[in-house]
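Asker: Prediction below, plus the sequence it came from.
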Amino acid sequence: MKNIQLIIGLLLTINIACAQNPNKKEKNMQDLPKTQVQVQEGYEIATLGAGCFWCTEAIYQNLNGVEVVLSGYSGGHVANPTYKQVTSGTTGHAEVIQIQYDPKVVTFEEILEVFWSTHDPTTLNRQGADVGPQYRSAVFFHSEDQKEKATYYKSKLDESGAFNRPIVTEITPFSNFYVAEDYHQNYYNDNGMQPYCQFVIKPKLEKFKKVFAEKLKD
């Protein structure tokens, strides 16, 4: 696998024509499909699936410009699902994080850079030992701007050969977000000594902090 951060970093320097079109501005957050959380004024929202949400939450909690990280479920057909239902693989939901971020500090492109650098987007419905559609790689876009950027970078990463296999990340419209049970929130910080945290989350977090040192919170 090549240096994903370097490749995405180079892509970030390229202007996307459609993103520069003044007639295609990002939708006002009030016009987006409803989420169960209140979005702070001046902040934007992103909903991402990258395997177990405990891992993804721990990473984005340390990214400068990210104010709120919530673990939950998106993309399914069952209202108010429980963790047990989602892990059965029958509800259609993915484990996701929904983040609120300050676009003056961190851009959606940088959020995508972290996203594709911290999980394997080439394994369908799987991240490591976590198997099932609930662990799929997914970007649930909240606007045409997010859709265009996610689609663009996915295509360019595939063309670059950054990964040895095609990227299977699902890029689909946001439709719902259900906040996961309380014990799933802030999981790594509250349960850091548990085996899954020590052997799965900690190595990913340490690698992230090393690669993205200049983008970490103080």
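Answerer: Looks like it came in fine. What you see is a predicted model, and the numbers here were worked out from it, not measured in a lab.
Asker: drop to CA atoms for contacts and neighbour counts, all remaining ones
Answerer: Noted.
Asker: Please, which helix or strand holds the closest residue to residue 180 other than its chain neighbours?
Answerer: Leaving aside its chain neighbours, residue 180 sits nearest to residue 72 (4.2 Å; criterion: CA to CA, 6 or more residues apart in numbering). Assessed by DSSP states H and E, residue 72 sits inside strand 66-74.
Asker: Can you tell me the SS state at the residue most central in space within the chain?
Answerer: Per CA atoms, centre = their mean, the C-alpha nearest to the average position across the chain is that of residue 48, at 2.8 Å. Classification of residue 48 by DSSP: H, G, I helix; E, B strand; the rest coil places it in strand.
Asker: Could you find the closest non-adjacent residue to it?
Answerer: residue 139 (4.9 Å).
Asker: ok, which stretches of the protein are strands?
Answerer: Residue ranges of the strands in the chain, as given by DSSP state E, are 44-50, 66-74, 94-101, 126-127, 130-131, 137-141, 170-173, 178-179.
Asker: which one of those strands is the most hemmed in?
Answerer: Sort the strands of the chain by mean neighbour count, taking mean count of other CA atoms under 10 Å, and strand 94-101 sits at the top with a mean of 27.
Asker: Which elements pack onto it?
Answerer: strand 44-50, helix 53-60, strand 66-74 (3 or more CA pairs under 8 Å, 6 or more residues apart in numbering; DSSP states H and E).
Asker: Second structure follows, compare the two:
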Amino acid sequence: MSTNLQVATVGGGCFWCTEAVFQEVKGVEKVVSGYAGGNVPGEPTYREICSGLTGHAEVIQITYNPDIITYQDILVIFMTTHDPTTLNRQGADRGTQYRSVIFYHDDNQKALASEVLKQIQSYYDDKIVTELSALPIFYKATEEHQNYYRNNTTQGYCSFVIEPKLAKLRQLHADKLA
């Protein structure tokens, strides 16, 4: 394993979907589901996040090897496997916890993310509403939310919501798959 690993934090609706997408990408070492961007003190629970009242977004932290995949490639995959044009919504999931967001870790990530957002806009008819913010505290979700798709492939949500996102990933980014 490379000692030059880097971390990206993104939210594109339900973290089960984005987690499943990035677990298939070459150069991704680890994906952790969690929460970030809230405005209440203390560590939030899943139930509190789902209420939409804490201000947190469901996000994933992607640990990746930049010698294999770039930060820009991660963002392009992210931006093309969810709908970044719907405010606080992904499919049937509605609320600020399901917003499209890129949490940057430093000024370099901020600049690169801003450039990717500009470049990817032409891919969409509607305006991209993805939030670009500095990473606040990241809270890891409980174990039952980690590796959700891999552990629950026969569940309806996985079949009807996650699998179409994986199909899109495989169609658009086959060259980036593990």
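Answerer: Here it is on my side, so go on. Since the model is a prediction, treat every value here as computed from it, not as a measurement.
Asker: Quick TM-score on the pair, please.
Answerer: Their TM-score after superposition, calculated using TM-score structural alignment, normalised by the length of structure 2, is reported as 0.96; 176 aligned residues with a CA RMSD of 1.1 Å.
Asker: circling back to that earlier point, give me the contact list for the strand holding residue 72 of structure 1.
Answerer: Contacts to strand 66-74 of structure 1, defined as CA atoms under 8 Å, 6 or more residues apart in numbering, come from residues 53-54, 57, 60-61, 81, 86, 93-102, 106, 140, 174-181, 184-185.
Asker: let's go with 6 Å and repeat that
Answerer: Identification of contacts with strand 66-74 of structure 1 by CA atoms under 6 Å, 6 or more residues apart in numbering yields 53, 93-101, 176-180.
Asker: Next, the mean deviation of it compared to structure 2.
Answerer: Once fitted to structure 2, strand 66-74 of structure 1 is off its aligned match by 0.3 Å on average (mean CA distance after the TM-score superposition for structure 1).
Asker: in structure 2, what residues pair with that strand?
Answerer: With TM-score structural alignment applied, strand 66-74 of structure 1 matches the range 28-36 in structure 2.
Asker: how close does the closest residue to residue 145 of structure 2 other than its chain neighbours sit to residue 78 of structure 2?
Answerer: In this structure, residue 145 of structure 2 finds its nearest non-sequential neighbour in residue 33, 6.8 Å apart by CA to CA, 6+ apart. Separation of residue 33 of structure 2 from residue 78 of structure 2 (CA to CA, to the nearest Å): 15 Å.
Asker: Please name the nearest non-neighbouring residue to residue 165 of structure 2.
Answerer: Spatial nearest neighbour of residue 165 of structure 2, excluding adjacent residues (CA to CA, 6+ apart): residue 81 at 5.8 Å.
Asker: and the equivalent of residue 132 of structure 1 over in structure 2, how many neighbours?
Answerer: Alignment note (TM-score structural alignment): residue 132 of structure 1 maps to residue 95 of structure 2. Number of residues near residue 95 of structure 2 (other CA atoms under 10 Å) recorded here: 19.
Asker: what about the corresponding residue of structure 1 for residue 128 of structure 2, distance to residue 71 of structure 1?
Answerer: Aligning on TM-score structural alignment places residue 128 of structure 2 opposite residue 167 in structure 1. Applying CA to CA, the value for residue 167 of structure 1 to residue 71 of structure 1 is 23 Å.
Asker: Equivalent analysis for residue 148 of structure 1, please.
Answerer: Distance of residue 148 of structure 1 to residue 71 of structure 1, given as CA to CA: 25 Å.
Asker: just residue 192 of structure 1 next, same as before
Answerer: Residue 192 of structure 1 sits at a distance of 17 Å from residue 71 of structure 1 (criterion: CA to CA).
Asker: Okay then, goodbye and thanks.
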